[in-house]
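1. Make a model of this:
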Amino acid sequence: MKVGANGLALEVEDHGPAGAPPVLLVMGLGMQLTAWPQALVDALVAAGHRVIRFDNRDIGLSTWLDHLPAPNLLWESLKRRMGLPVRAPYTLEDLAADAFGVLDALGIARAHVVGASMGGMVAQRMALAAPARVLSLTSVMSSSGARHLPGPHPRVLQVLLGRPHDRSEAALLSHYVRLFQAIGSPGWPEPPDVLRQRILDSLRRGGYHPAGSARQLAAIAADTGRAAALHAVRAPTLVLHGEADPLVPVACGIDTARRIPGARLVTIPGMGHDLPPGVVERLLPPLVDHLRLVSPS
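-> You can find the predicted model right below:
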């Protein structure tokens, strides 16, 4: 279903009883709500939660902001490395406002917020912007954004800088298979046919929108002050990170947990930068325990 949020039309899925403690799932860069595995959603509902997932702006079935410019990512990345201001069409604070808008549209005053990758950064911004609305924070395979942290492994960076040969479904499928195999969990690699079908389903649902991903990436690059602000987070916080993450190395999760008072860090051997079934099985116990720590008043 579509909801109006922060002046946009955002695609939302709402699972579980309306009166159950709500959990808002915020997905990462260029990824649709369907990147949250159904098994994870079902397990959270079975644990007694109402689970909401949505497409961020500029991706999937939510509003695409193609009236805004697509940034020059190489130039903006160079500026960030030099400590210069990065220009972005919108900010992570805007994405956080979108997420609060989803909650508003559903009549939810307070929620547990779980974010993956870029979504973890958005979740951190939510906890900073409106502490009273965030029951708990879970940051999954994400980062504080501190400048000194390591970046992607060189082989992953090479794939990230590549582009599909054309916009045919076959070319897009081949490109994304290479990407997800490069960043995937070595401990639980997805069977090739399962991975291919998952990518096809995503392409056929939400299309191919590199300009939107570029604008989201610029928002990440421009968010240079978050690391220094994380000491102000008061929500009970869980940081989950894969020890084999080649895209956002585990040092980024360790740094995030160090900066947030009282945060609990759980690292998972063999986990990369994805959510295959084996990873979901290992994420769920600490996540469910964490959500049980706080109940809405």
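
2. contacts, neighbours, all on C-alpha from now
-> Fine.

3. Burial check on residue 285, number of neighbours?
-> The number of residues packed near residue 285 is 10, by other C-alpha atoms under 10 Å.

4. The nearest residue to residue 247 once chain neighbours are set aside and residue 182: what is the separation?
-> Nearest in space to residue 247, with sequence neighbours left out and distances taken as C-alpha to C-alpha, 6 or more residues apart in numbering, is residue 152 at 4.3 Å. According to C-alpha to C-alpha, to the nearest Å, residue 152 and residue 182 sit 11 Å apart.

5. Please provide the structure for the following sequence as well, for comparison with the first:
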Amino acid sequence: MTSIASANGIDIAYESFGSPGGRPLLLIMGLGAQLIHWDDRLCAQLAEQGHHVVRFDNRDAGLSTHLHDAGAPTPGGPAPYLLKDMAEDTAGLMDALGWQAAHVMGASMGGMIAQTLAIQHPDRVLTLTSIMSTPDLGVAPPTEAAREALFAKPVSTREEAVKQAVVTSSVIGSPGYELDREHIERLAGQAYDRCHDPAGVARQLAAIMASPDRTEALTRLNVPALVVHGADDPLIPLSGGQATAAAIPGAELKVFPGMGHDLPAPVWPDLVEAVSKLTAGQ
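-> Okay, here's the model as predicted:
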């Protein structure tokens, strides 16, 4: 069941798994993605390990507030907001949940937001798990094919959205694992039905591009951290995960061979085990 929280001046849609008495674990999704992109089964596995899991829609995604009045960013123009603002949304959601602190896990742009949250509010992040992310775009440039997939022309129909999702996944997904076409198509259809806002995705991308390098700030963190990355990620290459782990004191780097810019189901057990070990220690 989806709930709505008022946070940082906007509405944020969220869902929870597991017992409210469990270890609080906040999941932050990536560019253009919605809370449903954190798979129900993965959330359930995390809940089974004693976590109270909350997944949510970032601003300009899903059922959370969309900043339509800001319009689509113009090339070379100012970004309507930055990752630091999205991190404040996250802190605001924690306030609404009654969480003084939480274990935080982010994927891709969500990893960037999680890093920023830990920098801005170090007392509120019990542990940090950064997945297929980077502290700076410059250290992990995408392949040309991945760049083209990222900047593909926005679609205008549900059918086009489903087709584009399959094409994108075939480019940036995990070459070491079979492409689950049926699941990708079903999820893309659900996401389109829930919300379709290309201008919102463009505003999120502008926030990523305009936000500063976090490397130096990450070196000052004192938080148990796990960095997860695919060895074959073409969108944010492994160098991004390596730079993240190198910057955060004591961070553990876990690399999955054959994994690209997604989370294939076969890696979930190892991921859940690593995250649970991290959070249980705090």
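
6. Give the intersection of the neighbour lists for residue 152 and residue 182 of structure 1.
-> Common neighbours of residue 152 of structure 1 and residue 182, using C-alpha atoms under 8 Å, 6 or more residues apart in numbering, are residue 246.

7. Now do the SS call for the equivalent of the residue nearest to residue 247 of structure 1 over in structure 2.
-> Taking TM-score structural alignment, residue 152 of structure 1 has residue 142 as its aligned residue in structure 2. With DSSP: H, G, I helix; E, B strand; the rest coil as the basis, residue 142 of structure 2 sits in coil.

8. where's residue 88 of structure 2, which helix or strand?
-> Secondary structure assignment for residue 88 of structure 2, by DSSP states H and E: helix 83-97.

9. next helix or strand past that helix?
-> Next helix or strand after helix 83-97 of structure 2 toward the C-terminus (DSSP H and E): strand 102-107.

10. Which part of structure 1 matches that next one?
-> Under TM-score structural alignment, the match for strand 102-107 of structure 2 in structure 1 covers residues 111-116.

11. how close does that stretch sit to structure 2?
-> Superposing on structure 2 and averaging over aligned pairs (mean C-alpha distance after the TM-score superposition for structure 1), stretch 111-116 of structure 1 comes out at 0.4 Å.

12. Please determine how far the counterpart of residue 292 of structure 1 in structure 2 is located from residue 49 of structure 2.
-> Using TM-score structural alignment, the partner of residue 292 of structure 1 in structure 2 is residue 280. Using C-alpha to C-alpha, residue 280 of structure 2 is found at 9 Å from residue 49 of structure 2.

13. So between the two, which is more surrounded?
-> Between residue 280 of structure 2 and residue 49, residue 49 has the larger neighbour count (other C-alpha under 10 Å), namely 18 against 12.

14. residues touching that one, list them.
-> Here residue 49 of structure 2 is in contact with residue 276 (C-alpha under 8 Å, 6+ apart).

15. Now which residue in structure 1 aligns to it?
-> Per TM-score structural alignment, residue 49 of structure 2 is aligned with residue 47.

16. What ranges does structure 1 have for its strands?
-> Taking DSSP state E to define them, one finds strands in structure 1 at 2-5, 8-15, 22-26, 50-54, 111-116, 134-140, 237-242, 264-268.

17. JSON lines please, covering those and showing mean neighbour count and distance to residue 162 of structure 1.
-> Below are those laid out as JSON lines (neighbours: other C-alpha atoms under 10 Å; distance: least, C-alpha to C-alpha, whole Å):
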{"stretch": "strand 2-5", "mean neighbour count": "18", "distance to residue 162 of structure 1": "33"}
{"stretch": "strand 8-15", "mean neighbour count": "19", "distance to residue 162 of structure 1": "29"}
{"stretch": "strand 22-26", "mean neighbour count": "26", "distance to residue 162 of structure 1": "26"}
{"stretch": "strand 50-54", "mean neighbour count": "24", "distance to residue 162 of structure 1": "28"}
{"stretch": "strand 111-116", "mean neighbour count": "26", "distance to residue 162 of structure 1": "23"}
{"stretch": "strand 134-140", "mean neighbour count": "27", "distance to residue 162 of structure 1": "26"}
{"stretch": "strand 237-242", "mean neighbour count": "26", "distance to residue 162 of structure 1": "24"}
{"stretch": "strand 264-268", "mean neighbour count": "18", "distance to residue 162 of structure 1": "29"}
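
18. Kind regards, and thank you for your time.
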